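Asker: After the sequence you'll find the predicted model.
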Amino acid sequence: MSHLAPSSSRKIRSVWVSVTRVPRTLKEEIYVSQPPDFVDKDNPQYVCKLNKALYGLKQAPRAWYQELKTFLQTSGFKNSLANTSLFIYHNGNDYIYVLVYVDDIIITGVPSLVQAFQFALAQRFSLKKLGPLSYFLGIEATRSSRDMHLMQRKYIIDLPTKTRMLDAKPVATPMVTSPNLTIDSSTPLSDAKEYRAVIGSLQYLSFTWPNIAFVVNRLSQFMHQPTDKHWQAAQHVLHYLAGTKSHGIFLCSDATLTIHAFSDADWGRAHNTYTSTNAYIVYFGASTISWSSKKQRSVSRSSTEAEYRAVANAASELRWICSLLSEMGIVLLVAPVPYCDNVGATYLYANTIFHTRMKHRVIDYHFVREFI
């Protein structure tokens, strides 16, 4: 972007804009039938060849993305390899980050550069400026001079209305420890639509709610045949959310440039299949930035094996985050550190001699050792 001059100001500004998606050029040869009120009476059997993408066309989203991507790249932005929705502009010590979700865009960087880029974007597309970042895809952003708080309070308030639980009493935990939920727990629901709708809503809510990640993952495993016990567990989560509407994620501006992760696994907890669930949570300084809770694909023969697989997943996430930060021009002061509470797993990646009892986990073993 040659018309943008570097700025000495280090203040960062984040804004939210929406771009109107006008018809975009198609690379494929596509034909459509004639519109109902515009049929050629002399040639009613003819079809129309599209020069531009119509709204609702299967190829329209990709055509729009390619149009926007081409504009950003010709303006000096680079498309991130770690996240294709992120575009980065670098000029000296100044950066602009553009995060794209369809036609909603977050722009952050040095104020003077952000303003100049907004002007250039408005010259090319029909632009609606929505002001400083405050509400994006259902996530509320409250910003102060030292931190940013991300939460989904409005989304949580709407949930009881949909599920007819306006009088839900708050509880202290998102899930009870017993009984252990299985596929054949109690009586199957006659109509599972409401259960599936609630679990789908909770999956979106877990974007800013790490402490419900495990229970949402657990309840998602029974979507095909939920029972009344599963429905009670889902309602328990709604009771928990009733007392924690304003909870969310704090991102501190003065966080230290360090990354560390904690991983864990529950060995053979799923009593119907005896598979384990592994989880990790990643911190940037003191701020939570990534988390996951997933069922492992195969049965582990020991707790060390289950925990080691969790460490490998955490290490993979750390590598991706490091790659993303490197593209963003952020240099870490120290190497990322994965933590594990299993002594056997710790000894395994510290030991240079590979044990035959772990030979079926050879890829995870060498991946973690290389990372360490």
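Answerer: Good, I have the coordinates. Numbers count the residues shown, from 1 in each chain.
Asker: hey, let's count contacts and neighbours off CA atoms from now on
Answerer: OK.
Asker: Tell me the spacing between residue 89 and residue 70.
Answerer: 14 Å (Cα to Cα, to the nearest Å).
Asker: How about residue 151?
Answerer: Between residue 151 and residue 70 the distance is 33 Å, computed by Cα to Cα.
Asker: Those two - which one has more neighbours?
Answerer: Higher neighbour count among residue 151 and residue 70: residue 151, with 24 against 12, using other Cα atoms under 10 Å.
Asker: Quick check, that one in contact with residue 208.
Answerer: Yes. Using Cα atoms under 8 Å, residue 151 is in contact with residue 208, at 6.0 Å.
Asker: For the nearest residue to residue 206 once chain neighbours are set aside, grab the count of nearby residues.
Answerer: Nearest residue to residue 206 in three dimensions, chain neighbours excluded: residue 213, at 5.9 Å (Cα to Cα, 6 or more residues apart in numbering). Neighbours of residue 213 under the rule other Cα under 10 Å: 21.
Asker: Might one say that residue 213 is in contact with residue 292?
Answerer: Yes. With contact defined as Cα under 8 Å, residue 213 counts as touching residue 292 (6.8 Å).
Asker: ok now do residue 308, which residues does it touch?
Answerer: Counting by Cα atoms under 8 Å, 6 or more residues apart in numbering, residue 308 makes contact with 345, 364, 365.
Asker: can you put those in TSV and add secondary structure?
Answerer: Below are these laid out as TSV (DSSP: H, G, I helix; E, B strand; the rest coil):
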residue	secondary structure
345	helix
364	helix
365	helix
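Asker: Return the member of those nearest to residue 14.
Answerer: Nearest to residue 14, judged by Cα to Cα, of the contacts of residue 308 is residue 364 at 39.2 Å.
Asker: how near is the closest one to residue 350?
Answerer: Shown here: residue 364 relative to residue 350, a distance of 14 Å by Cα to Cα.
Asker: out of those two, which sits in the more crowded spot?
Answerer: Shown here are residue 364 and residue 350; by other Cα under 10 Å, residue 364 has more neighbours (22 against 11).
Asker: doesn't residue 309 make contact with that one?
Answerer: Yes. With contact defined as Cα under 8 Å, residue 364 and residue 309 form a contacting pair (6.6 Å).
Asker: May I have the residues that are in contact with residue 298?
Answerer: Taking Cα under 8 Å, 6+ apart as the test, what residue 298 contacts is residue 275.
Asker: Kindly report the same for residue 238.
Answerer: Per Cα under 8 Å, 6+ apart, neighbours of residue 238: 159, 160, 168.
Asker: Below is an additional structure, to be compared with the one above:
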Amino acid sequence: MINIKPCQTPLMSGIKPLFDTNNPPSNVESYRRLIGKLLYLTNSRPDINYSVYLLSQFVQTPTTYHHQVAQHILRYIKAVPGRGLFFPKENDLQIKGFGDSDWATCPETRCSITGYCVFLGNSLISRKSKKQNIVSRSSSKAEYMALATTSCEIQWISYILRDLCTQLHPPPVLYCDNQLARHIAQNT
């Protein structure tokens, strides 16, 4: 893969072909090793997190198309090798959380995907992208569930910092882009 041509996006267009089982099977062990390495790399490269998350669902029976998409991620990494997380030495101690959901993303189960990231000052300290356990009937309900998940993570981080005797002067802040979900959260 040293002489591969770089590309500018971490995921090939469209995710529906990923769920097509008519493609010929791929080398399972090779695919699992590659996904394992990419999962490890997501610790410092959150820009590939969603793409690797999608591909990790197919480690049992990968197809040649899944292998091509994984190689596409490698091409993206080659194009932008210096991109990653930066942790500055000086930092304020305010927790900021950003929660979002992608409504009914999975074409098989119609489950939404919750994603969040939590910052301590300017440093990313926690992030997650996961399928929700239930099917939401509206995008607002999916967003509200993402807010609840993010607030639990912020609370857990606050407890850890308190146990470490770290004072948080400004209170944590939670951001959401859905007006109705924010309205529901304020009324509960």
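Answerer: Structure's in. What do you need? Here the structure is a predicted model, which means the values were calculated and not measured.
Asker: TM-score for these two?
Answerer: Once superposed, chain against chain, the TM-score is 0.92 (TM-score structural alignment, normalised by the length of the second structure); 188 aligned residues with a Cα RMSD of 1.6 Å.
Asker: so what's in contact with residue 151 and residue 208 of the first structure at the same time?
Answerer: Common contacts of residue 151 of the first structure and residue 208 (Cα under 8 Å, 6+ apart): 248, 249.
Asker: Give me the most central residue, the second structure.
Answerer: The centroid of the second structure falls nearest to residue 129 when counting by Cα atoms, centre = their mean (3.5 Å).
Asker: Which residue, other than its chain neighbours, is closest to the residue opposite it in the first structure once aligned?
Answerer: Alignment note (TM-score structural alignment): residue 129 of the second structure maps to residue 293 of the first structure. Distances taken as Cα to Cα, 6+ apart put residue 279 closest to residue 293 of the first structure, at 4.3 Å, once the chain neighbours are dropped.
Asker: Would you mind measuring from residue 125 of the second structure to residue 44 of the second structure?
Answerer: Where residue 44 of the second structure is concerned, residue 125 of the second structure sits at a distance of 11 Å (Cα to Cα).
Asker: do you know how far residue 88 of the second structure is from residue 117 of the second structure?
Answerer: Shown here: residue 88 of the second structure relative to residue 117 of the second structure, a distance of 17 Å by Cα to Cα.
Asker: In terms of packing, which of those two has more residues around it?
Answerer: Higher neighbour count among residue 88 of the second structure and residue 117: residue 117, with 19 against 9, using other Cα under 10 Å.
Asker: I'd guess the more buried one is in a strand, am I close?
Answerer: Yes. Membership of residue 117 of the second structure in a strand is supported by three-state DSSP.
Asker: who touches it in this structure?
Answerer: Residue 117 of the second structure makes contact with 97, 98, 99, 124, 125, 126, 127, 128, 150 under the criterion Cα under 8 Å, 6+ apart.
Asker: go again using 10 Å as the cut-off
Answerer: Residue 117 of the second structure is in contact with 46, 96-100, 124-129, 150, 153-154, counting by Cα atoms under 10 Å, 6 or more residues apart in numbering.
Asker: hey, where'd the helices end up in the second structure?
Answerer: Here the second structure has its helices, by DSSP state H, at 28-41, 49-56, 64-79, 139-163, 179-187.
Asker: Which of those helices sits closest to residue 22 of the second structure?
Answerer: For the helices of the second structure, the distance to residue 22 of the second structure is smallest for helix 64-79, at 10.0 Å, taking Cα to Cα.
Asker: what's the mean distance for that closest one versus the first structure?
Answerer: In the superposition with the first structure, the average deviation recorded for helix 64-79 of the second structure is 1.2 Å (mean Cα distance after the TM-score superposition for the first structure).
Asker: That helix vs helix 28-41, what angle?
Answerer: Between helix 64-79 of the second structure and helix 28-41, the angle comes out at 40 degrees (axes from the mean of the first three to the mean of the last three Cα atoms, to 10 degrees).
Asker: In contact with the counterpart of residue 35 of the second structure in the first structure, which residues?
Answerer: Under the alignment defined by TM-score structural alignment, residue 35 of the second structure is paired with residue 199 of the first structure. Residues counted as contacts of residue 199 of the first structure (Cα under 10 Å, 6+ apart) are 205, 215, 216, 217, 219, 220, 222, 223, 231, 234, 237.
Asker: wait, which of those residues is closest to residue 104 of the first structure?
Answerer: residue 205 (19.4 Å).
Asker: these two touch, right, residue 36 of the second structure and residue 56?
Answerer: Yes. Counting by Cα atoms under 10 Å, residue 36 of the second structure does reach residue 56; the two are 8.5 Å apart.
Asker: Give me the subset of the contacts of residue 117 of the second structure that lies in strands.
Answerer: 96, 97, 98, 99, 100, 124, 125, 126, 127, 128, 129 (DSSP state E).
Asker: any idea how far the fourth one lies from residue 14 of the second structure?
Answerer: In other words, residue 99 of the second structure. Residue 99 of the second structure is 23 Å from residue 14 of the second structure, by Cα to Cα.
Asker: Who are the contact partners of the residue located most distally from the centre of the second structure?
Answerer: The outermost residue of the second structure relative to its centre, with distances by Cα atoms, centre = their mean, is residue 165 at 29.9 Å. Going by Cα under 10 Å, 6+ apart, residue 165 of the second structure touches residue 159.
Asker: Which residue in the first structure aligns with it?
Answerer: Counting by TM-score structural alignment, residue 165 of the second structure corresponds to residue 329 in the first structure.
Asker: One more: residue 23 of the second structure?
Answerer: When the first structure is aligned by TM-score structural alignment, residue 23 of the second structure is paired with residue 187.
Asker: Spatially nearest residue to its match (excluding sequence neighbours)?
Answerer: That would be residue 227: by Cα to Cα, 6+ apart, it lies 5.2 Å from residue 187 of the first structure.
Asker: Please name the residues that touch that neighbour.
Answerer: Taking Cα under 10 Å, 6+ apart, we find residue 227 of the first structure in contact with 181-192, 195.
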